[in-house]
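Enquirer: sequence unavailable; structure follows:
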């Protein structure tokens, strides 16, 4: 049986990590730097090259990689499949060119400095990959993941994760020194690995598409929230492990799981459950990278490592910025994207040891390359911060319109939803030259809204963080113009609770939802077809010979009668107010003016239906 001392032995390293995080990160945030840098420096301090409070950083990294896994899961949750399809050009085109050109340039530079062809290839590929965790963390801190350059950067990172299986299969091929038949065997092995990976992905997609929602629905019915949390972790980590077993990255598996659940009814609950684990484990990952930096080796080779770090970052920034520009980004956005992709990736710590095992990279070169990769992850956030400051000053000059940072928006009107209703509303607002921010989670609607010259934000309006970042706290009016009645009422509740100064103008679907909106004290509500039907009726009356004034009076009278009935229906009776669902079910279309004659059917079947309806009403 474990003793108290055995349990207590786990506490010192845990307390060390927690202390390093709560001391290091706030200091660097106060200095205006990224939290990533705080974690990395904290890792250097507590690691073997610093105070030696943690002597085995490899153990910490094996656990902390789960932070990257959970980060990719949350990114997948926030990215709909339609959005992923719209990124296919950037994933396949931009991603391929970035990895190929950067690997060629960095590997070629290594070959010119004396590395063997095999070592130059491995190191070039390892440094060409980007740090998914660093890049996404920087984009999240800036709230730029939904921006055009953020989406392009994410597409590159996604392609890199997809390419890992191919890279790992490629390394043994270039290490093969036997007869030519050996190369064919390796090709067969690579094709078999690729086939296994594709089959696993298809299996995960099928299970996720048809099994996850019923699974979570069953668990939700139990009412045990901790079981939902356990199920979320089971899905994420199980998918990640499966992908790792077939040669893909764990992060890729987690992203796939998140993507499959992106449209689930349980999406927001899953994100809330995973977020605390993601934040702590991701911080641990950054600290483990800091601990892997061998300061003795760095001091002995400081000049060479400094020049190599500077050269690697500048080469990647130049190439990536040029590629972003080629794919439609502005130069400023290209530089922003290049800055977050400049640090070497987590997979450098996988590829370089594999290269050493295969004999492609010798021991000294491998250790220096690992140190170089870690230093780029340390320097990268600083460079990105400096570049941001320079570009911010540059962006003040009206030489080239750039992507506007949504957090700084002070639009008077926030429009949620750019469908057929929101489109017409924005025509009116545009005619008066009002400052407007539009948010929508449909890619095609975002493209349409961009033509209006408004600030456009890709996101789900039912999310509080999306409302905050899109400027709801500064908007005078929040116009809710989405189709989903349930989501509409959820947004109303969020705005009233978090942004009480903003007025809520709501487009509702029908009479039932209008009464629900009135019960929530919205400032204005209108049924999507009500006014258009009144206008249609007015035109019909005029076509039948009524004067325009008489037709208008009739329509106004109907409008007033309808409003009065809405108020009465909202009040209901005491029995109905005790059961809102019962009250809403009883709301049926009723004439606002007494009919001149009783209805009658034109055939026996219709008469039978009318008779049964009258009997039900009398009963």
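Expert: Structure's in. What do you need? Note that the structure is a prediction, hence the values are computed from the model and not measured.

Enquirer: C-alpha only now, for contacts and for neighbours.
Expert: OK.

Enquirer: just the helices in the stretch 351-500 of the chain please.
Expert: Along the stretch 351-500 of the chain, the stretches classed as helices by DSSP state H, counting those that start in this stretch are 363-395, 420-431, 443-450, 464-469, 485-498.

Enquirer: one more: the stretch 1-150 of the chain?
Expert: 4-8, 11-30, 35-46, 57-77, 81-86, 88-89, 95-112, 117-128, 132-142, 148-175.

Enquirer: now for the fourth one, which elements pack on it?
Expert: Going back to what we said before, that points to helix 57-77. With contacts defined as 3 or more C-alpha pairs under 8 Å, 6 or more residues apart in numbering; DSSP states H and E, the secondary structure elements packing on helix 57-77 are helix 132-142, helix 225-245, helix 250-260, helix 267-291.

Enquirer: this is the other structure I want to compare:
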């Protein structure tokens, strides 16, 4: 018990110290876990051989991770990825295996050993790549989806690779390397094989057609259980009102599926991914995610620590040139193959670097395959030990390659030729909408529904192309440039709607438009109060806070659910709305740009007074509504070059 507590303290303490430091330095959590393992293992010697055994347990974090990824992927999305799975993933394994095998033969390895090395090193690290892609929010990019397709194909390919390995065996009785680094004889290997395919195998001793039927039956059972069994189970657990039962059921589903896959000789990670896809449309998907996520994070972190702790720095010190040269050569070789495939499958820009550098390392399956090849006598002891260290080094370099990818993507963006803006803008309407994201799209659709036309302008080419595919006229250009606004018809427009989510750009456009057209009616989207004040001073006529109206509606619903009538809740909403508009006008006069509001005493004092007035107004809801000077009054703006003609104004949103 004392030994277990000591080891747990070491692993958890190393993670708690190293990972936040790495995250604050921008290196990512994976590199922090790996560094923690190197420190507590080879450097300080606080953990020993148990790290190898613990790694097999921690690999279950990969299983949990693939289950969670499956929950995010509906079957239709997976079907859309079929070309990448079969084409991109299959080509990556085949070409990388051939390239690595050719390199191994050039270094003097026989053909069976070279093929075994190629198959083992063609695999990439599912744990590191998917964890880093998720941290950086890259899973939904083209490069992220392509990388995931290759990783899923590799996971599927592990099963036939393990079946192929015995065919490469030299059939001798040379000493063989066990997974923990010790030496096994042939007799010991036979005993291990008997244990691996004993009573806990459903396909042991079956003919080929029998294995196929049992395997398909297991897959079908997972699908049917996910469709017909899981929801009744969740409703049954829900009736107990015990929160821990949800966690127990989630773990039961994952562990049970993984165990069933091992009984038929399939990868447990592949099986749980399939289970996740089946449950992607389930009403309990979010519950499963919240229950599994903590276990996934801890087990993956433990796995990365064991990888670092298992590195043989003594071997690296004895042969630094050879080991480092092999690691660098492997990364470079895989990167060249991946870059060629990225070009073949038309990945461009940042997606190409995500795919190329993200998969250029070896992976955790390499540990399993190299150890298995050593057990079979395909690889000698020295070669196996060196290869295991090379795999660990490339995995250690993976987070650094993601940092290099970020640097290359920024450099490419800075030096890439800018897309030429649309010069011939067909301005059919008298309304210009700048920004066509989720805010601007709603504005444009309502204008179109009213039978009017708007000129849509945005600096995001992908959004413009998407709008065009749906039949809307949209134009590409930087709206902060005066000539682009002029080309969009600023001189003839009556209304300018600024729906950008970039506060600085929105203020700049308001200033440009107001200077060019003092009579133009400008409606601007604001992020918060400070942005409201800045837009007001720049000259906007109507300012709409992006979440203000929806927040008021949510508050009204909450009040109605607490027993207020619809009329009472509506009156409170109207009173709050009017008071807030009045407060904004007063606070706009006290707002000082570049000074935080909490450090502006006059602003803070007046805000507190207005809050008390709001409480009074809301408590008196049964009386006449709060009277303001006029709903459209606004504080005076700084003088402009040319005063606009008088007209009714709305004001601050």
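Expert: Arrived safely, thanks for sending. Treat the numbers as computed from the prediction; the structure is a model and nothing was measured.

Enquirer: so which of the helices of the stretch 351-500 of structure 1 gets nearest residue 143 of structure 1?
Expert: The closest of those to residue 143 of structure 1 is helix 464-469. By C-alpha to C-alpha, the value is 7.5 Å.

Enquirer: which of the helices of the stretch 1-150 of structure 1 sits closest to residue 218 of structure 1?
Expert: Comparing the helices of the stretch 1-150 of structure 1 against residue 218 of structure 1 with C-alpha to C-alpha, the closest turns out to be helix 57-77 (20.2 Å).

Enquirer: what residues sit buried inside the closest one?
Expert: When burial is assessed from 16 or more other C-alpha atoms under 10 Å, helix 57-77 of structure 1 yields the following buried residues: 57, 60-61, 64-77.

Enquirer: before we move on, the earlier item: among the helices of the stretch 351-500 of structure 1, show me which one is buried the most.
Expert: Counting by mean count of other C-alpha atoms under 10 Å, helix 363-395 has the highest mean neighbour count of these, with a mean of 19.

Enquirer: can you check which part of structure 2 that one sits on?
Expert: Following TM-score structural alignment, the partner segment of helix 363-395 of structure 1 in structure 2 covers residues 381-413.

Enquirer: so how far is that stretch from its chain's centroid?
Expert: Relative to the centre of its chain, stretch 381-413 of structure 2 is centred 20 Å away, using C-alpha atoms, centre = their mean, to the nearest Å.

Enquirer: superposed on structure 1, what's the mean shift for it?
Expert: After superposition onto structure 1, stretch 381-413 of structure 2 lies on average 1.2 Å away from the residues it aligns with, using mean C-alpha distance after the TM-score superposition for structure 1.

Enquirer: same check, this time on stretch 148-164 of structure 2
Expert: When structure 1 is overlaid, stretch 148-164 of structure 2 sits 1.0 Å from its aligned residues on average, using mean C-alpha distance after the TM-score superposition for structure 1.

Enquirer: so which bit of structure 1 is that stretch matched to?
Expert: Using TM-score structural alignment, stretch 148-164 of structure 2 corresponds to residues 154-170 of structure 1.

Enquirer: quick one: contacts of that stretch?
Expert: With C-alpha atoms under 8 Å, 6 or more residues apart in numbering as the test, stretch 154-170 of structure 1 has contacts from 87, 90-92, 94-96, 98-99, 129-130, 132, 136, 145, 189-190, 193-194, 247-249, 251-252, 351.

Enquirer: next: stretch 108-120 of structure 2.
Expert: 93, 96-102, 104-105, 161, 165, 168-170, 365-366, 369-370, 373, 378-379.

Enquirer: give me the buried entries from the residues you listed.
Expert: Among these, those scoring as buried are 93, 96-102, 104, 165, 168-169, 365-366, 369-370, 373, 378-379 (criterion: 16+ other C-alpha under 10 Å).

Enquirer: which residue is the nearest non-sequential neighbour of the residue sitting nearest the centre point of structure 1?
Expert: Closest residue to the average C-alpha location of structure 1: residue 78 at 3.5 Å, with C-alpha atoms, centre = their mean. Counting by C-alpha to C-alpha, 6 or more residues apart in numbering, residue 78 of structure 1 lies nearest to residue 262, which is 6.1 Å off, once chain neighbours are set aside.

Enquirer: counterpart of the one you found in structure 2?
Expert: Counting by TM-score structural alignment, which is the criterion used here, residue 262 of structure 1 corresponds to residue 280 in structure 2.

Enquirer: report the contact partners of its match.
Expert: For residue 280 of structure 2, the residues meeting the contact criterion (C-alpha under 8 Å, 6+ apart) are 70, 71, 72, 73, 74, 75.

Enquirer: mind listing what residue 379 of structure 2 touches?
Expert: Residue 379 of structure 2 is in contact with 113, 370, 373, counting by C-alpha under 8 Å, 6+ apart.

Enquirer: tell me which of the helices of the stretch 1-150 of structure 1 lies nearest to residue 214 of structure 1.
Expert: Evaluated with C-alpha to C-alpha, the helices of the stretch 1-150 of structure 1 place helix 57-77 nearest to residue 214 of structure 1, the distance being 17.4 Å.

Enquirer: mean shift between the closest one and structure 2?
Expert: Superposing on structure 2 and averaging over aligned pairs (mean C-alpha distance after the TM-score superposition for structure 1), helix 57-77 of structure 1 comes out at 1.3 Å.

Enquirer: in structure 2, which residues correspond to that helix?
Expert: So in structure 2, the equivalent range for helix 57-77 of structure 1 is 51-71, judged by TM-score structural alignment.

Enquirer: let's have the helices of the stretch 1-150 of structure 1 in a markdown table, adding distance to residue 449 of structure 1.
Expert: Converted to a markdown table, those look like this (distance: least, C-alpha to C-alpha, whole Å):
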| stretch | distance to residue 449 of structure 1 |
| --- | --- |
| helix 4-8 | 58 |
| helix 11-30 | 36 |
| helix 35-46 | 34 |
| helix 57-77 | 24 |
| helix 81-86 | 16 |
| helix 88-89 | 21 |
| helix 95-112 | 27 |
| helix 117-128 | 36 |
| helix 132-142 | 23 |
| helix 148-175 | 14 |
